[in-house]
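Visitor: This is a predicted model, with the sequence first.
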Amino acid sequence: MSDNNTVQYTEANIRTLDWQEHIRQRPGMYIGKLGDGSSADDGIYILLKEIIDNSVDEFVMKSGKRIEIKIDEGRAQIRDYGRGIPLGSVVDAVSKMNTGAKYDSKAFKKAVGLNGVGTKAVNALSEYFRVRSFRDGQMKIAEFSQGTITQNHQESSTSERNGTEITFIPDATIFTHFKFRKEYIERMLRNYVYLNPGLKILFNGETFYSENGLKDLLQEELEEEILYPIIHLKDEDIEIAITHSDKSQSETYFSFVNGQNTTQGGTHLNAFKEAYVKTVREFLNKNYEAADIRKSIIAAVSIKVIEPVFESQTKTKLGSSDMEPGKETIRAFMIGFLKKALDNYLHKNTPTAEALQRKILVSERERKELSGIQKLARERAKKVSLHNKKLRDCRQHYNDQRALRKSESQIFITEGDSASGSITKSRDVETQAVFSLRGKPLNSYGLTKRVVYENEEFNLLQAALNIEDSLEDLRYNQVIIATDADVDGMHIRLLMITFFLQFFPDLIKNGHLYILQTPLFRVRNKKETRYCYSDAERIKALNELGKNPEITRFKGLGEISPDEFKHFIGKDIRLEPVVLGKDQTIEQLLEFYMGKNTPDRQNFILSNLVIEDPEIDKKQQLEETL
């Protein structure tokens, strides 16, 4: 006997979605997280990458050495000079699932995009999408909206060179408040040219080009002195560049598979680390600790694999273990290559081999000197963590492979109890953790890593993030500094950025550090409430909400009630990424923010304070603060 309240499950419940409906309802399956452009792995960059990948694959197939990219606000256009999509297949190629040329492994056996999904996902997730294909004096154009064709033009003659041009505008109903950030796009394009020497990419008038591949990548990325010239090793399916920094305390890796930047590494990077340590140990005939051999290493690793298996559609981590299904493993291939190529190089370049051994001995000595205080600090952190009031943890963590929402994991670093209280009460306990600072943290500029262990607050933060040795086990994808938008808050923000720049720069280089943007004003009438993040937004709200709306200015995070705060750390969260510009070194930034140039720093803070309050003399308050 059935309960009348039970929903009946019949044929009427079964529904087949059109391809574009499926992509739009489940975009995460195709492009990972949506985001607003504040993270390098947000969806709008995946859309861009899916189109560029196809153009790069044309270059790989020896067709078309130039790609032109134009981005104006939210509109992107990519033009290549490859063969062009066959005119009779233009519509199917961008709107029919599992249609493409790359299933023929002979033509594209080591291509980036292999599943025929990427361009269709871009089409479905764009409010406007246009494809133009040029082949042998003929042109075909088709236009779409949200994956549905709106204009199917007849073929016509053209004087354009062969190739394909894709123009798209991401759908603002899916990508809310999105913004393309130049820094992330430039990083992506630099990687493309490093991996494809001879390819020229023009982006809004700027040219990206490389002759020496991964060697150029390391030279671009190097911010400090290196201990020996870059070791550059190449073979048909592998390219490696290696050196050691003179100052950095961490390991820095850039890894790629079939031209895809695997930011989370995977089986190939693990194989490289193992093979590198094994080769160096055997060459020096000494069983040094792996951590001492790899400390301060800066390396770029690129391999080409047939039918790679990634852990997600966005291809940021390699999961497969074979160079080709059923053939040699990646591990065996990597060990064999380094055993021969790196061993030969070190035998032929004695000064490099000697510099490498000196670095290992220095790392060994530093590790032993720190080991005593590290042990005490870890014991203290373990003891405190049992009743640690600093950290209110979440349940899903970035380093937990089983966590379904690991990429959403966030930790807010807050000042004082009132701010952390508001965030704690309004957060999502599944994915959002809170770490509460006691007032102003120590200025760590110029100090050694010893202070990380001696300062209880820094030690607890390091333990909470789980980044003592590397970023591999980072527990939160986004580390968010959440301070008041006043002089004190700005100073605390700078002190925390200094801490990460000084001791954990990879957190910033890999795009994990953010500033939380919170509203400065609330403007409301009886019908509507608007939260304003700038003076311009406040003025706009005043104009649109009619006569005499109520205006509240939030002087600190603690003044925002938990019920309101949940709007600012939920799906509409606004984050500003902390990004290292390509022309800025960590040393220069540290010197600017926390060195002896106090007037410059004062001017920087003053110009970045967005609150205008005639009752406060900002310069006087700043001088008192600093």
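Guide: Arrived safely.
Visitor: use CA for all of it now, contacts and neighbours both
Guide: OK.
Visitor: Need the residues that contact the helix or strand that contains residue 67.
Guide: Using DSSP states H and E, the element containing residue 67 is strand 66-72. Applying Cα atoms under 8 Å, 6 or more residues apart in numbering, the contact partners of strand 66-72 are 55, 76-81, 199-204.
Visitor: rerun at 7 Å
Guide: If you take Cα atoms under 7 Å, 6 or more residues apart in numbering as the criterion, strand 66-72 is touched by 76, 77, 78, 79, 80, 81, 199, 200, 201, 202, 203, 204.
Visitor: ok, which pair from these is furthest apart?
Guide: 76 and 199 (20.0 Å; Cα to Cα).
Visitor: next, the one to line up against it:
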Amino acid sequence: MAEVKQLNEYNEDSIRSLDWREHIRLRPGMYIGKLGDGSAPDDGVYVLIKEVVDNCIDEHTMGYGKQVEIGIEGKTVTVRDYGRGIPLGKLVDVVSKINTGAKYDSKAFQKSVGLNGVGTKAVNALSQHFSVTAFRDGKQKTADFEKGILVKEYKEQATQEPNGTLVTFTPDDTVFRNFHFIHEYLDNQLWNYCYLNAGLAMHFNGKKYVSKNGLLDLLQRKTNPDELRYPIIHLKGEDIEIALSHNNDYGEDIFSFVNGQYTTQGGTHQQAFREAYVKVIRDFYKKDYEASDIRTSIVAAISVRVQEPVFESQTKTKLGSQSVYEGGPSMKNFVLEFLARELDNFLHRNPAIADALKKRIEQSERERKELSGIRKLANERAKKANLHNKKLRDCRVHLNDEPPAKNKEEFVSNQSNTTIFITEGDSASGSITKSRKVDTQAVFSLRGKPLNAFGLTKKVVYENEEFNLLQHALNIEEGLEGLRYNNIVIATDADVDGMHIRLLLMTFFLQFFPDLVKRGHVYILETPLFRVRNKQETIYCYDETEKQAAVKKLGNKPEITRFKGLGEISPEEFGRFIGEDMRLQPVILEQGDHIQQLLEYYMGKNSMERQEFIINNLKVELDRVEDGEPAVA
């Protein structure tokens, strides 16, 4: 009892003061959101790059430097800008002292992204190696760090290099375990910087990024011209820019930005746009359309410049500012006044576009009314099913939960890790359910192969009980604002049937909820195909190459188990594959992908065309296997 009392004793010795480096490394989620391994676009390794590049963008915004160079070699990142360069005497302080920076002085940085003096310090503390060099007025100075600890500060020396800053860092693999960079995510990130900063040229591993037309270029890249109902409307004003159109997809696809920062979770500016757009359209057509009919199938982008922006977390994914600047108009009035003037004028000057927009709204209105009856019945069934829903084993924290007053940052970090596994069969879902983290991981069990949704209307989502229950589990009927899980993970067996179920589920999402894929919420779970073990060690292998390496390492003919189905993996083992070392393959739509054409090819009735492609591209590789084991095709 005395020992228990001592453990629970709370006195002066219980109080610790952490220095800046210790605190960042102990609570990284407060500074960069979730850690992750690079398989998701909001994983920490991308936030580290963003924090460094944001400083380059702020220099450009202030009129210094028109070029940023980024390189990734292996796991090391290099960023070079041509701004003013960090003052040499403060070089070490700027990257290693919290609350040190120039952005507290509004004269030096107007409407910048980073304001708290935290970004590069977090990168420094969470990097295995971190080096910064400032070039300023013919002189340069360098400082090297390891995990935030200063290793060497070099003396100032003369240089012929133009002004600017060079940062090189390697994320700490003890923090970001098994991390890797997916270049498609960086590609999108860099394009967004260019769309929001006319005249800025960015170079990434030899590829150049530049935009002349801002958000117009963004929407042209994000959409397919064959699917747009009318040409993109592009409106620009002081501290605000908007581009919009409608296509044939379901839902809303809105990209929002503040001071060059992509606010993936929206905020006051995005909500202001959604409300203002509805009001302006109603006023223009003098008809009280439903808000959902006006916004259904919209694809839009809004960018605003704000003084002293208030974000809801250090990762700056959601704007909380209520006004554009101190003493200025509210965000809602600012956006409304701009749209009421510019969009109204545009529609009056372009009657053909105004007519096409009206037809799209009225088409949505007809579709909604046709669905209303069956939607009501389906929702009633779903509510009853939810009371005894054996398909969904829910978790405790959800993406759309309101953060509590206490431990808010930790709660937000948990929200970003919320995951729903969609799996098939009782045995597989049973293994995942027993080994999952009940706080952040949910399981939805399919009865068998779902319906092929290609070419069907949204009516089938309500008529098909399984689709309707899945829609309600995700809470996406009215759009992504209420999405309950950040990660939607398709977990199927590694066989032909499992692959088919993957395709059917991806078809469902792409047909009816494409924003889930476009916003990077959908993944494929990779589970090991083989277990190779002897009495001393067990190695799990995800492909034939890994298996051969494991056999060679363990030697003496170890025991090899081939996992065909998820149900064959015990819950104890499964816990390893959905924990910190979980391998996820993101479902990524590449630029130029035409969703309907993709679905037509893979899920349509052109079986002969697919068959011909498979025959022409089939490769049979015979792997040489040691110790007389049979070759695998």
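Guide: That came through fine. Because the structure is a prediction, the values reported are computed rather than measured.
Visitor: so what does the biggest strand by length in the first structure touch, helix or strand wise?
Guide: Longest strand in the first structure, counting residues (DSSP state E): strand 126-135. Counting contacts by 3 or more Cα pairs under 7 Å, 6 or more residues apart in numbering; DSSP states H and E, strand 126-135 of the first structure is packed against strand 138-145, strand 163-170.
Visitor: quick one, which of those is packed in tightest?
Guide: Ranked by mean neighbour count, those are led by strand 163-170 with a mean of 24 (mean count of other Cα atoms under 10 Å).
Visitor: List of residues touching it?
Guide: 44, 74-85, 125-135.
Visitor: go again using 8 Å as the cut-off
Guide: 44, 51, 64, 74-85, 122-123, 125-135.
Visitor: Quick one, which of those are buried?
Guide: 44, 51, 64, 76-85, 122-123, 125-135 (16 or more other Cα atoms under 10 Å).
Visitor: could you dump the contacts of strand 66-72 of the first structure to JSON lines with secondary structure?
Guide: Below are those laid out as JSON lines (DSSP: H, G, I helix; E, B strand; the rest coil):
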{"residue": "76", "secondary structure": "strand"}
{"residue": "77", "secondary structure": "strand"}
{"residue": "78", "secondary structure": "strand"}
{"residue": "79", "secondary structure": "strand"}
{"residue": "80", "secondary structure": "strand"}
{"residue": "81", "secondary structure": "coil"}
{"residue": "199", "secondary structure": "coil"}
{"residue": "200", "secondary structure": "strand"}
{"residue": "201", "secondary structure": "strand"}
{"residue": "202", "secondary structure": "strand"}
{"residue": "203", "secondary structure": "strand"}
{"residue": "204", "secondary structure": "coil"}
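Visitor: hmm, back to that, may I see the buried residues of the strand holding residue 67 of the first structure?
Guide: For strand 66-72 of the first structure, by 16+ other Cα under 10 Å, it's 66, 67, 68, 69, 71.
Visitor: Give me the angle between that strand and strand 163-170.
Guide: Interaxial angle, strand 66-72 of the first structure versus strand 163-170 (axes from the mean of the first three to the mean of the last three Cα atoms, to 10 degrees): 20 degrees.
Visitor: Strand 66-72 of the first structure aligns to what range in the second structure?
Guide: Aligning strand 66-72 of the first structure against the second structure (TM-score structural alignment) gives residues 67-73.
Visitor: try stretch 343-351 of the first structure
Guide: So stretch 343-351 of the first structure sits over residues 344-352 in the second structure, by TM-score structural alignment.
Visitor: Buried residues, the matching stretch. List them.
Guide: For stretch 344-352 of the second structure, by 16+ other Cα under 10 Å, it's 344, 346, 347.
Visitor: if I look at the second one, how far off is residue 154 of the second structure?
Guide: In other words, residue 346 of the second structure. Computed with Cα to Cα, to the nearest Å, the distance linking residue 346 of the second structure and residue 154 of the second structure is 58 Å.
Visitor: And for the first one?
Guide: For residue 344 of the second structure, the distance to residue 154 of the second structure under the criterion Cα to Cα works out to 59 Å.
Visitor: In a helix, residue 425 of the first structure, correct?
Guide: Yes: assessed by three-state DSSP, residue 425 of the first structure belongs to a helix.
Visitor: counterpart of it in the second structure?
Guide: Residue 425 of the first structure maps onto residue 434 in the second structure, by TM-score structural alignment.
Visitor: For residue 601 of the first structure, grab the count of nearby residues.
Guide: Using other Cα atoms under 10 Å, residue 601 of the first structure has 19 other residues around it.
Visitor: Okay, and it sits in which element?
Guide: Applying DSSP H and E, one finds residue 601 of the first structure within helix 598-608.
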